[in-house]
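Sequence first, then the predicted structure:
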Amino acid sequence: MATVTLKGNSIHTSGSLPKVGTKAPDFKLTATDLSTKTLADFKGQNLVLNIFPSVDTGTCAQSVRQFNKEVSSLKNTKVLCISHDLPFAHARFCGAEGLENVVSLSDFKDGSFGKTYGLNFVDGPLEALHSRCIVVIDANGVVTHTEQVSEIVDEPNYKSALEALS
């Protein structure tokens, strides 16, 4: 269990992020076209999992915009933007913003991603949503970097995430 804050108030997650150096746990998420995506669908690619509570909040939206900009010049790298938002919300946001360099995925069906990765909030006003996290996975499926953002309204450390790709 991790403890983070929301505007200074403590809230807790369901577990801990995967450890650096371990194989990334598999997942089953829903894409904007309602297809199911798993870790195997991205085999051989470097991945940045940009995980957040909702694309309809300012900080979450900014993280999607920033990673869309940063990843456009990186080869063999995908940014997966993951939340409980419905796939329609992800599609609406990325379409309205013209964002084409990120893959939007939803954990709305069964919440198994958040449980497996240990990042669901278990209390507080955002209970059951995902905490703001970054997980970087190399082309071999190994976790090379994680960040549990300690204050949920803060943006992740983009530089550290991107450096973990090299």
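That came through, no problem.

Only C-alpha atoms from now on, for both contacts and neighbour counts.
Noted.

Residue 105 contacts residue 80, correct?
Yes. Counting by Cα atoms under 8 Å, residue 80 is a contact partner of residue 105 at 6.7 Å.

A further structure is provided below for comparison with the first:
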Amino acid sequence: MANVTFKNNPVTLLGKEVAVGDTAPDFTVLSNDLNPVTLADSKGKIRLISVVPSVDTGVCAVQTRKFNEEAASLGDDVEILTISVDLPFAQARWCAAEGIENVKTLSDHRDLSFGEAYGVVIQELRLLSRSIFVVDQNDKVTYVEYVSENTNHPNYEQAIEAVKQLLN
């Protein structure tokens, strides 16, 4: 597993680490209206999955805003999902306050289905570890970043470039 820290303290990630070339594991998370959402719901699209500990914190908010801005230029063949363990109601309220309309915020709070499938559950905190996954139209993982320090930003440019390569 990736060596990851949270505020410079080592943390234990639970689940199976995902690598480029893997078939993207399925998962079930909740939409802001409490409906279940799976990977299969966006089959045929390129998926950028942005994972954050909590949308209501500084770096997570910037990460979600950044991908929201990029989403408009990527077109309808791309779906950007932001997944955290925040409650769906809190995600919806935050998105409304921030004007987030181009990404889907999804909650893994109920059973950590996504977090365990992608190896990003922080055992000590019951949060998800900051990471980015790009999944192509055929459910193959084409880009992975497990951010080594959870208070740091991911590499936005590389993640967006990975999506753009799939659009060509």
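Okay, I see it. Just so it is clear, the structure is predicted and the values come from calculations on it, not from any experiment.

higher neighbour count, residue 105 and residue 80 of structure 1?
Per other Cα atoms under 10 Å, whichever of residue 105 of structure 1 and residue 80 has more neighbours is residue 105, with 28 against 23.

just checking, that one is part of a helix?
No. Counting by DSSP: H, G, I helix; E, B strand; the rest coil, residue 105 of structure 1 is located in no helix; its state is strand.

Run through the residues that contact it.
For residue 105 of structure 1, the contacting residues are 29-32, 80-83, 87, 90, by Cα atoms under 8 Å, 6 or more residues apart in numbering.

Quickly name whichever of those is closest to residue 23 of structure 1.
residue 80 (17.2 Å; Cα to Cα).

Mind checking what secondary structure the closest one has?
strand.

Might one say that it is in contact with residue 101?
No. Contact criterion Cα under 8 Å: residue 80 of structure 1 and residue 101 do not qualify, at 9.5 Å.

quick check: stretch 135-146 of structure 2 aligns to which part of structure 1?
The aligned range for stretch 135-146 of structure 2 in structure 1 is 137-148, by TM-score structural alignment.

ok, which stretches of structure 1 are strands?
3-6, 9-12, 28-31, 36-38, 46-51, 77-83, 102-106, 133-137, 143-148 (DSSP state E).

Check which residues of stretch 122-134 of structure 1 are buried.
122, 126, 128-134 (16 or more other Cα atoms under 10 Å).

Centre of the chain to it, how far?
Mean-position distance between stretch 122-134 of structure 1 and its chain equals 12 Å (Cα atoms, centre = their mean, to the nearest Å).

same deal with stretch 48-67 of structure 1?
Worked out by Cα atoms, centre = their mean, stretch 48-67 of structure 1 lies 8 Å from the chain centre.

how about the helices in structure 2?
58-74, 88-98, 113-118, 156-167 (DSSP state H).

I am finished for the moment; much appreciated.
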